[in-house]
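Undergrad: Give me a 3D structure for the following:
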Amino acid sequence: MLFSYGDCMTATLDITPLRSLVAIAGAGGFHRAAMTLHLTQSAVSQHVRRLEQATGRQLVERSGRQTRFTPDGDQLLRSARRILAAHDDAVRLFESPDSRTLTIGASEHAAEMLLPEISGALREALPSTGFRFRLDRTAHVERALEDGVADLIVLAELATPAPAERSRLRLRWFAAQDFRAPTDGPLPVIAFDEPCMLRRPTFDTLSAAGREHELVVEVSNLSGGYSAARAGLGVILLPHIGRAPEGLVERTELPQPPEVRMSVRTAPATPASAVRAVTRAVRQAMQG
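TA: Got it, this is the predicted structure:
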């Protein structure tokens, strides 16, 4: 249990720090979360300290540039997402057309790679429009668009066989630099729990190649996946652009996984300028 009922009666969890906590999980660390929220890194750190003071628990562990949620942090993260969803839904009910804030949803994998670029592109294209970002599991982000809660969403999806697209990238295996795959036993695998589009290709790729494997760690968010991999517990399959995540190296000797594509979906009333800005930002990031 995160904290006792009596503690809850005296603790106040403000929206702004909760939004920073969710951004840290989605962006994979304090620095990128600060870029996404257009805050300083010290402000994001202060938000986490406020939450830790309110709950009386350590929520996030930091070692250099590496960030890991504690079990209490993971539990609060799940609650924070529900709280922010309810809060943002309530705000939308009372917004006038002239003061409308666009809600941009993104899966964790898309957010980790693209959110700073998307945020900058939107603010440049629509400087007088407010934006709110909603980071969650792919299935939840899709539901937000269907329910009219999100105006535009960006997802990492498995690519179907088709001519080359500029928004495609291949999945890559990562592990700690000192990780050594066993030569006489199954390959230890870190995987995301359901629902996650990476879970099936993780196991299917290894099975198709005849590589014996076993699930050793199951994680619910990207931060947990990074932490498990950096600890040398196994290999993890991720979509990634550019350099390997901090503390990890690509394992190119493993079977080649399928490609994914970055998909942009929109609600009918979403401004065309916002759609163009996000689509352009995604393509430029993929090419870079």
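Undergrad: from here on, contacts and neighbour counts on C-alpha atoms
TA: Will do.
Undergrad: who's in contact with the residue most central in space within the chain?
TA: Among the residues of the chain, residue 108 comes closest to the average C-alpha position under CA atoms, centre = their mean, at 1.8 Å. For residue 108, the set of contacting residues under the criterion of CA atoms under 8 Å, 6 or more residues apart in numbering consists of 25-27, 135-138, 221-222.
Undergrad: quick one, longest helix in the chain?
TA: With DSSP state H setting the assignment, residue counts place helix 71-93 as the longest helix in the chain.
Undergrad: Quick check: buried residues in that helix?
TA: Going by neighbour count (16 or more other CA atoms under 10 Å), the buried part of helix 71-93 is 71-74, 76-77, 80-81, 83-85, 88.
Undergrad: What of stretch 274-281?
TA: Across stretch 274-281, burial judged by 16+ other CA under 10 Å covers 274-275, 277-279, 281.
Undergrad: ok, now stretch 29-45?
TA: Buried residues in stretch 29-45, defined by neighbour count with 16+ other CA under 10 Å: 29-37, 41, 44-45.
Undergrad: how far does it stretch from start to finish?
TA: Using CA to CA, to the nearest Å, the span of stretch 29-45 from its first residue to its last is 10 Å.
Undergrad: following the longest helix of the chain, which helix or strand shows up next?
TA: Towards the C-terminus, the helix or strand next in line after helix 71-93, according to DSSP states H and E, is strand 101-107.
Undergrad: Go ahead and list the helix or strand containing residue 123.
TA: Following DSSP H and E, one finds residue 123 within helix 108-125.
Undergrad: Can I get the buried residues of helix 71-93 in a markdown table including distance to residue 15?
TA: Below are the buried residues of helix 71-93 laid out as a markdown table (distance: CA to CA, whole Å):
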| residue | distance to residue 15 |
| --- | --- |
| 71 | 21 |
| 72 | 18 |
| 73 | 16 |
| 74 | 17 |
| 76 | 13 |
| 77 | 12 |
| 80 | 9 |
| 81 | 10 |
| 83 | 8 |
| 84 | 7 |
| 85 | 11 |
| 88 | 10 |
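Undergrad: Sequence B follows; please return its structure for comparison with A:
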Amino acid sequence: MPGVLDIAALRTLTSIADCGGFHRAAAAIGLSQSAVSQHVRRLEKTVGRPLMERDGRVMRFTPHGETLLAEARRILSAHDEALLRLGLGERDAGTIVVGSTEHAADRILPAITGALRERYPAHGVRFRLDRSSRLNDGLNRGSIDVAVFLGEARERDAAPAGALPLSWFSAPDWRMPGPGVPLPVAVLDGPCTIRRRALETLAEHGRPAAVVAEAAYLAGVMNAIRGGLGVGLLADVGPPPEGLRRRDDLPPVPPELLHLRTRAEAPPRLAEVTAAAVRALLTPGG
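TA: Below you'll find the predicted structure:
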């Protein structure tokens, strides 16, 4: 009999990626850290391969883990949409669903979580990371309460929520290619605002570039950069990502505006509380 992927365990796996580790994921989804570990082991038993591995003091997704993570997001999205279409997808009224694009989510989501738990102590918090267009679709359908996203704000009720700093990153021992050699760049699959900004900036400065790695999710881009395949343009909030260093020898890229929307029947002051948490995180010295 084929293996069966457990929905709860898949949600835990995505929470580990979204929150930046087991401890934060456990706090975000209301489980013990041992329960989070058990969910990962359950998935590893199903697929027959390790999904995470230790790298120094941190745990990272293996290539198989990244593949399952991408599939998990697709499965969970299809699962939740199916429940909504069947009339079975009404969420617990005590849960606030927060949507975000992946960029800087490991910094933004904990900040939002802390603010929401202080303002709405009786509510749980759940995350959904996705592309901006799908987050806006979720807001329009009522499956997401509040979302922070990049890119063009097509909806009239979108409000600015701060500016996300951007910097170039590479592996610590990565060397810049010689004159006339295109700059190798790792990017997310298009359409992607950060991908577009990276390639446009290099073109504007007359710097030839070649996309050497594309990934459906940010973890794949960061692993390509860590592996020395090239450079990448990433959100720059707090310390550099583990195993990467900032590059000051490439054209600077101005911050990208973040937008925020809430669904029509969202809890009172949700937009205000969320926007304040994001701005405090992104404000220097905040």
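Undergrad: Go through the buried residues of stretch 29-45 of the first structure and name the one nearest residue 100 of the first structure.
TA: Within the set of the buried residues of stretch 29-45 of the first structure, residue 37 lies nearest residue 100 of the first structure; the separation is 18.4 Å, counting by CA to CA.
Undergrad: In helices, which of the contacts of residue 108 of the first structure appear?
TA: Where the contacts of residue 108 of the first structure overlap with helices, as defined by DSSP H, the overlap consists of 25-27, 138, 222.
Undergrad: Pick the one among these closest to residue 251 of the first structure.
TA: Relative to residue 251 of the first structure, the closest of these is residue 222; by CA to CA it sits at 18.4 Å.
Undergrad: The closest one maps to what in the second structure?
TA: The equivalent of residue 222 of the first structure in the second structure is residue 218 (alignment by TM-score structural alignment).
Undergrad: after superposition, how close is the helix or strand containing residue 24 of the second structure to the first structure?
TA: Residue 24 of the second structure is part of helix 22-29, with elements assigned from DSSP H and E. Between helix 22-29 of the second structure and the corresponding residues of the first structure, superposition yields a mean separation of 3.8 Å, by mean CA distance after the TM-score superposition for the first structure.
Undergrad: counting contacts, what elements does that helix pack onto?
TA: Using 3 or more CA pairs under 8 Å, 6 or more residues apart in numbering; DSSP states H and E as the contact definition, the elements that helix 22-29 of the second structure packs against are helix 7-19, helix 33-47, strand 124-129.
Undergrad: The first one packs against which elements?
TA: Packed against helix 7-19 of the second structure, as judged by 3+ CA pairs under 8 Å, 6+ apart, are the following elements: helix 22-29, helix 33-47, helix 63-85, helix 105-119, strand 124-129.
Undergrad: count of residues packed around the aligned residue in the second structure for residue 257 of the first structure?
TA: Alignment note (TM-score structural alignment): residue 257 of the first structure maps to residue 253 of the second structure. A count of nearby residues for residue 253 of the second structure, using other CA atoms under 10 Å, gives 17.
Undergrad: Residue 253 of the second structure and residue 200 touch, don't they?
TA: No. Counting by CA atoms under 8 Å, residue 253 of the second structure sits too far from residue 200 to count as a contact (9.8 Å).
Undergrad: circling back: what's the nearest residue to the match of residue 257 of the first structure if we skip its chain neighbours?
TA: Ranked by CA to CA, 6 or more residues apart in numbering and with sequence neighbours excluded, the top spatial neighbour of residue 253 of the second structure is residue 166, at 6.2 Å.
Undergrad: OK, contacts around the one you found?
TA: 233-236, 253-256.
Undergrad: What of residue 48 of the first structure?
TA: The neighbours of residue 48 of the first structure, taking CA under 8 Å, 6+ apart as the test, are 17, 20-21, 59-60.
Undergrad: Distance of the residue mapped onto it from the second structure relative to residue 137 of the second structure?
TA: Using TM-score structural alignment as the criterion, the counterpart of residue 48 of the first structure in the second structure is residue 40. As defined by CA to CA, residue 40 of the second structure lies at a distance of 30 Å from residue 137 of the second structure.
Undergrad: likewise residue 119 of the second structure?
TA: Computed as CA to CA, the residue 119 of the second structure to residue 137 of the second structure distance reads 26 Å.
Undergrad: Tell me, how many residues neighbour the nearest residue to residue 47 of the first structure once chain neighbours are set aside?
TA: Sequence neighbours aside, residue 17 is the residue nearest to residue 47 of the first structure in space, at 4.5 Å (criterion: CA to CA, 6+ apart). Summarising burial for residue 17 of the first structure: neighbours were counted as other CA under 10 Å, giving 20.
Undergrad: Over to residue 207 of the second structure?
TA: Neighbour number of residue 207 of the second structure under other CA under 10 Å is 17.
Undergrad: After alignment, which residue of the first structure pairs with it?
TA: Taking TM-score structural alignment as the alignment basis, one finds that residue 207 of the second structure is matched in the first structure by residue 211.
Undergrad: quick one: secondary structure of its match?
TA: Reducing the assignment to helix, strand or coil with DSSP: H, G, I helix; E, B strand; the rest coil, the entry for residue 211 of the first structure is coil.
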